[in-house]
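Visitor: Give me the fold of what follows.
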Amino acid sequence: MKKKLAIALALMFVTTTAGTVFAAENNPFSSVPTNHWAYQSVNKLVKAGLIDGYGDGDFRGDKPITRYEMASLVAKAMSNEEKADAGLKSELTKLEGEFSDELKNLGVRVTTLEKNQPNFKMNGSFDVRYTDKSFPDANSSGVKKATDVKGEYRLRLNGEAKVDSKTTFGMRIVNNGPNSSNFNNNTWQIFGNSDNSNSSSTDNARIDRAYFNTKIGVSDATIGRQALKLDANDLLVDSGAYSYDGIKLATKVNKFTFAFNHGRFANGVTFKKNDGTDISTATGTYYNNYRNMDVDSLGVSYADKQFNAGVTYAQLKNFSKDDMDLKKWVAVNAGYLLNPKLSVAAEYVTNSADPVSTGVTGGDDAWFAKVLYGDQALKKAGQQNIALKYYDVGANSIVPALFGPDPLTRDGGSMVHDFKGLGVDYNYAFSPTFTGEFNYLKVDDQVTSAQSSYNYYRAALHVKF
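Guide: Now for the predicted structure:
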């Protein structure tokens, strides 16, 4: 957001003052033709993350812009030159030479504007959804579970402050989410409820993350309470909801990224059913063993324009029970862009730790596959896509209460451990920051009972700001 705001303000200032101040012999507002070599060079800088285009993540390389607009983008890239490799620095040098006159006039103003911006920046998201969870099968007495229909919302606010040239501070505020009194608590707030029915607190809004990121040698280090991201598709842990107290080290070498996580995930937490019943206190129960957890992981990933892949080893241990092995995961993922409108992705997870409860029956492996057709990223109004998804999850492969893909997680008393799921998602962009989606998922419970299988429908709207 800091980059977007600086560019937008710089362009506003230039376009409102340059007509009187810079009416030079060479028209400062003459357009740079779209076939000019500078477009290709700036696009490389955008893709490398040195600049973010016009503030909506799009450089708009199909439309001519003025030399001052182009120079403002170059100026922003120059401010992030330390992130550039040798090839990108060469591109920057050529651009600086081409737009040297504009940069001389613009540089003072861009620098002044950036210095005058507040150091603490915020962005966030607000989501609203309606869901319908229906159980088509009856038990032996002919009784079906009641259909669960509800409306919900979720608010998340992210804050960031620059500490020095290498260090930033970050935080997040949420209206609801997992907490010590109910670690499988829903991240959504039910319409009409002051809190969720399975939460023991009426005051759920809180700061759930606080950390700082700094450069240590060739690595980025993040220290504090931060997101727990273990695998590409969040099959192991819902990284949007769950945080841990520890350190993450990430090192990028060409197209490879190496990541290491270590820290304390949970300390004395409880898990509850939807009716508020504690399911984690009785000795020997499944969730009793997950009340205290440490986490460690090591992974490597690769990504280019068409192909991405990764492998991660992660483990959960109960530090209060002689470092009992709860999960010992290996997760392998891959994705491929077949053409601009079609991509495929898959992930395989296996757990080598023994079941921590005699009540768990089922396999140690989990599979996920996805086919996405349409616009691969919704960046403009009118863009859309449709996705077909499949899950095959063994009872001893994941922890249902931590499992990432909603709606298979945190369902209180009817959480399934061993299931198969087939679903379809449709996504549409009303604007780059306002999107809608419709989802259907059929979940087949493979262990508990046929009555626990269900059909899930969801319509949702998402706003980013």
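Visitor: switch to C-alpha atoms for all contacts and neighbour counts from now on
Guide: Noted.
Visitor: Could I get the full set of helices for this protein?
Guide: Taking DSSP state H, the helices of the chain run over residues 2-21, 37-47, 67-79, 86-98, 100-116.
Visitor: Among those helices, which comes closest to residue 239?
Guide: Closest approach to residue 239 among these is made by helix 2-21 (23.8 Å; CA to CA).
Visitor: circling back: show me the one of the helices of the chain that comes nearest residue 260.
Guide: When the helices of the chain are compared by CA to CA, helix 37-47 sits nearest residue 260, at 25.1 Å.
Visitor: now that closest one and helix 67-79, what's the angle there?
Guide: Here helix 37-47 runs at an angle of 40 degrees relative to helix 67-79 (axes from the mean of the first three to the mean of the last three CA atoms, to 10 degrees).
Visitor: between helix 37-47 and helix 86-98, how many degrees?
Guide: 140 degrees.
Visitor: Show me what helix 37-47 packs onto, helices and strands only.
Guide: Other elements packing on helix 37-47 under the criterion 3 or more CA pairs under 8 Å, 6 or more residues apart in numbering; DSSP states H and E are helix 67-79, helix 86-98.
Visitor: Here is a second sequence; please produce its structure as well for comparison:
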Amino acid sequence: MKKQTAMALAAVFAMSVAGTALAAPANPFVDVPAKHWAYDSVNKLAKSGVISGYGDGTFKGDKTLTRYEIAVIVGKAMANSDKMDAETKKALEALKAEFGTELNNLGVRVDNLEKNASKIKFTGQVRERYEWTEDGGNENLLRLRLMMTAPVADGVTFKGRLATESAWGTGGTVALDQAYLTGKVAGVNYNFGRQPIYLGKGLLADTTSNNDGLVVTAGKDVKVTAGAFKKAVANYTIGNISADVAKNLNVTASYIEDKDATALYETTAAGISYNGFGKFAISGEFAKNDVNDIDAKATMAKVKYGVAKANEVNSFGAWVGYRQAEAGFDIKGLTTYDFTAAAGKASNDVKGYEYGIEYTVFKNGVLTLQYNDMKNYDETASKENLLAYLVYTF
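Guide: Next up is the predicted model:
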């Protein structure tokens, strides 16, 4: 390899990471001691993903690299080219020309790599769930969600979700239940497309799938939200105010209405939450649906201790809550609160207590047990049910 090419390679290494403040890991390679003159540079290169060493955990700095090994390093540097200045990019172009054959043989398309590298980020979530109800409506369910995030333009991001759920031993249909753009214009945040809808403390609306519309939000300590969306055959308008009135204290006021001839919602709610008691958090909300003289009311309150963090094994949370909702409050089921299908909608014709515990059994794996000691609002029929589910992410 030409001397100037080797110097350019060194420049790419140094300059592609020099402007990035990265916390270097401790001894990523066993043969690079902390006192070695190249320790900091090697650590930064490893942290940025430009080099990965050998399978036995060594760096082998005295080993002569093959052209293919150098091409791999150049390819990784190309993927980080957005962090480089003009001079470094010029050096990288020389390396691309020198190792073009090897890069192509490795499956790297030199001309289009910068354009196409790592635009879409995928994450996934699987839930294995068991449901029991007193009337025998037991069920085992598997749910898979695949989330997508991708930049579209400066300040504009696409978010999407593919989801499927089915009983154990059966197949399921995959659906695109989220697909929307999110961004900011003139200080106003917006979501446009198929998006999650959450109002207040969740009693009014907490629905994550198949809501197509436009929602805008402005403000910092006092956030004002307005929007309209379509779900199934119904068209809804919404409004929400969320205000941090003191340290750890938040209050909300929410509204939802559907504009169809068979209108089922003209609902308002007021909520409050406080998390200033150490690991304890409390929340509550009251709401009323006035459409067509239904005059159906609902109330919820919850006290929770701790939280099961997916990245922290043995972390846990526990809670107790109370919920009551008259018949006609949430007919369509806009609250996707964890309730079994056999037990009915979570915020419609229901009354009783819930008890739950969540525990991180392995990294990115959280086990939840929830018992709902519920009846219908008039206390003439049982809605008692138990949920047990493991959620793991990747």
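Visitor: Next, the TM-score between them, please.
Guide: The TM-score (TM-score structural alignment, normalised by the length of structure 2) is 0.68; 312 aligned residues with a CA RMSD of 3.8 Å.
Visitor: now the helices of structure 1 as TSV including mean neighbour count and distance to residue 314 of structure 1?
Guide: Shown next, in TSV, are those (neighbours: other CA atoms under 10 Å; distance: least, CA to CA, whole Å):
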stretch	mean neighbour count	distance to residue 314 of structure 1
helix 2-21	15	34
helix 37-47	18	30
helix 67-79	22	37
helix 86-98	15	35
helix 100-116	16	41
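Visitor: Format those helices as a markdown table; extra columns: distance to residue 336 of structure 1.
Guide: Formatted as a markdown table, those follow (distance: least, CA to CA, whole Å):
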| stretch | distance to residue 336 of structure 1 |
| --- | --- |
| helix 2-21 | 30 |
| helix 37-47 | 18 |
| helix 67-79 | 30 |
| helix 86-98 | 26 |
| helix 100-116 | 39 |
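Visitor: Can you tell me which of those is nearest to residue 165 of structure 1?
Guide: With CA to CA as the criterion, residue 165 of structure 1 lies closest to helix 67-79 of these, at 10.8 Å.
Visitor: what separates the closest one from the chain centre, distance-wise?
Guide: Remark: helix 67-79 of structure 1 is offset 29 Å from the chain centroid, using CA atoms, centre = their mean, to the nearest Å.
Visitor: before we move on, back to that, out of the helices and strands packed on helix 37-47 of structure 1, which gets nearest to residue 32 of structure 1?
Guide: When the helices and strands packed on helix 37-47 of structure 1 are compared by CA to CA, helix 67-79 sits nearest residue 32 of structure 1, at 6.1 Å.
Visitor: Who are the packing partners of the closest one?
Guide: On a contact count with 3+ CA pairs under 8 Å, 6+ apart, helix 67-79 of structure 1 meets helix 2-21, strand 31-32, helix 37-47, helix 86-98, helix 100-116.
Visitor: can we see that at 7 Å?
Guide: Judged by 3 or more CA pairs under 7 Å, 6 or more residues apart in numbering; DSSP states H and E, helix 67-79 of structure 1 is in contact with helix 2-21, helix 100-116.
Visitor: Between the helices of structure 1, which one is closest to residue 384 of structure 1.
Guide: Of all these, helix 37-47 sits nearest to residue 384 of structure 1, with 21.8 Å by CA to CA.
Visitor: Where does the closest one end up in structure 2?
Guide: Counterpart in structure 2 of helix 37-47 of structure 1, with TM-score structural alignment as the criterion, is absent.
Visitor: ok now that helix, how far from the chain's centre?
Guide: Distance of helix 37-47 of structure 1 from the chain centroid (CA atoms, centre = their mean) equals 26 Å.
Visitor: how much space between the residue nearest the centre of structure 2 and residue 9 of structure 2?
Guide: The centroid of structure 2 falls nearest to residue 147 when counting by CA atoms, centre = their mean (7.8 Å). Separation of residue 147 of structure 2 from residue 9 of structure 2 (CA to CA, to the nearest Å): 37 Å.
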